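1. Below: sequence and its predicted model.
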Amino acid sequence: MPHHTQTFTIPTSGKSLVEFTSDVAQWLATTGVTTGLVTLFCRHTSASLTINENAAPAVKRDMLRWMEMVAPENAGYEHDDEGPDDMPAHLRATLTGASLSIPVVDGRMALGTWQGIYLAEHRSQPHRRQVVAHVMGD
């Protein structure tokens, strides 16, 4: 069973949800895998991955607003080594997770009609985040 890997570097502009579904789909098409599993792994503790709706822009805004309410800055966290957004970023990354698994069917990710893959940037400053992709299959 063949295995393929790719590292995606995703620039962010601060707190945001950056869709990179098409990047993964384009890479997957080059692997020749028609049936298998794609795993995506975020190599950071203050950014994360999620699959969510990619049609209505309000979804991204509401998700970011919700994350601010659930893990607000300046909430008296002990860990603030890199500033007031440091610990909230770690909490938000824990909520959304570091990895995703997506089935591959007929050479394409088996995402739903309105689903997109997002890197969630939880820090205020811009970063260049890395997501490692692995696909195995036939």
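-> Structure's in. What do you need?
2. C-alpha from now on. contacts and neighbour counts both.
-> Fine.
3. for the protein, which helix is longest?
-> Selection of the longest helix in the chain by residue count, based on DSSP state H, yields helix 57-70.
4. Comparison target below:
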Amino acid sequence: MRQVIHHLSVQARGRGLVEFTDDARRFVDDTDIRTGLLTVFCRHTSASLLIQENADPSVRRDLERYFEAVAPEDRERYEHDTEGPDDMPAHLRTALTQVQLSVPVEHGRMLLGTWQGLYLFEHRRHPQPRDIVLHLLGE
């Protein structure tokens, strides 16, 4: 059994979904692990991870609108606003999604479905780099 860890910097241009499937695929390809499990971990509390459709951009727009309705910016609603009015809504959106994903690897390839992609879901308005940890365990 072997394991490999890689830190991936994903640049978010502000609130929204940023696909990084190709970066994760290159990481898996660069190892000699043929069968295993890829864990993807987001090291932030105001951004999260999704496996989501990557064929139709309207899916991403609908997701963003949905989360805007579920956790809107509203200075009267939240006590926590240390980093601005988008701070607490970003934490809520992260709490409703996930910061860790697991993807099986077989024959040296991630077993994502035909239309599935890996996404960073940035919940803050301002551009910033996000640290994503890729951990592949297998043989």
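-> Thanks, I have the structure now. Bear in mind the structure is a predicted one, so any value in this text is a computation, not a measurement.
5. if we can go back for a sec, give me the residues contacting the longest helix of the first structure.
-> Contact partners of helix 57-70 of the first structure, identified using C-alpha atoms under 8 Å, 6 or more residues apart in numbering, comprise Lys15, Ser16, Leu17, Glu53, Arg92.
6. how much does that helix stray from the second structure?
-> On the superposed models, the aligned residues of the second structure are on average 0.4 Å from helix 57-70 of the first structure, with distances taken as mean C-alpha distance after the TM-score superposition for the first structure.
7. Could I get the buried residue list for that helix?
-> Lys60, Leu64, Met67, Glu68 (16 or more other C-alpha atoms under 10 Å).
8. and after that helix, which helix or strand comes next?
-> The element immediately downstream of helix 57-70 of the first structure (helix or strand, assigned by DSSP states H and E) is helix 86-96.
9. mean shift of that next one relative to the second structure?
-> Helix 86-96 of the first structure versus its aligned partner: 0.6 Å mean (mean C-alpha distance after the TM-score superposition for the first structure).
10. helix or strand right after that helix?
-> With secondary structure assigned by DSSP H and E, helix 86-96 of the first structure is succeeded by strand 99-105.
11. if I pick the residue of the second structure most remote from its centre, what's in contact with it?
-> Checked against the mean C-alpha position of the second structure, the extreme residue using C-alpha atoms, centre = their mean is Glu76, at a distance of 28.9 Å. Contacts for Glu76 of the second structure (C-alpha under 8 Å, 6+ apart) come out as none.
12. same question, Arg124 of the second structure
-> The neighbourhood of Arg124 of the second structure, defined by C-alpha under 8 Å, 6+ apart, consists of Gly14, Arg15, Ser46, Ala47, Asp86, Asp87, Ala90.
13. redo that, cut-off 10 Å
-> Residues in contact with Arg124 of the second structure (C-alpha atoms under 10 Å, 6 or more residues apart in numbering) are 12-16, 46-47, 83-91, 93.
14. can you check Val133 of the second structure too?
-> By C-alpha under 10 Å, 6+ apart, the contact set of Val133 of the second structure is Ile5, His6, His7, Leu8, Ser9, Ala24, Thr39, Val40, Phe41, Cys42, Arg43, Gln100.
15. Surely the last one touches Ala47?
-> If I follow you right, that is Gln100 of the second structure. No. Using C-alpha atoms under 10 Å, Gln100 of the second structure is not in contact with Ala47; the gap is 11.1 Å.
16. Compare the two (neighbour count), which wins?
-> Between Gln100 of the second structure and Ala47, Ala47 has the larger neighbour count (other C-alpha atoms under 10 Å), namely 26 against 16.
17. That one and Ala95 touch, don't they?
-> Yes. In this structure Ala47 of the second structure lies within contact range of Ala95 using C-alpha under 10 Å: 9.5 Å.
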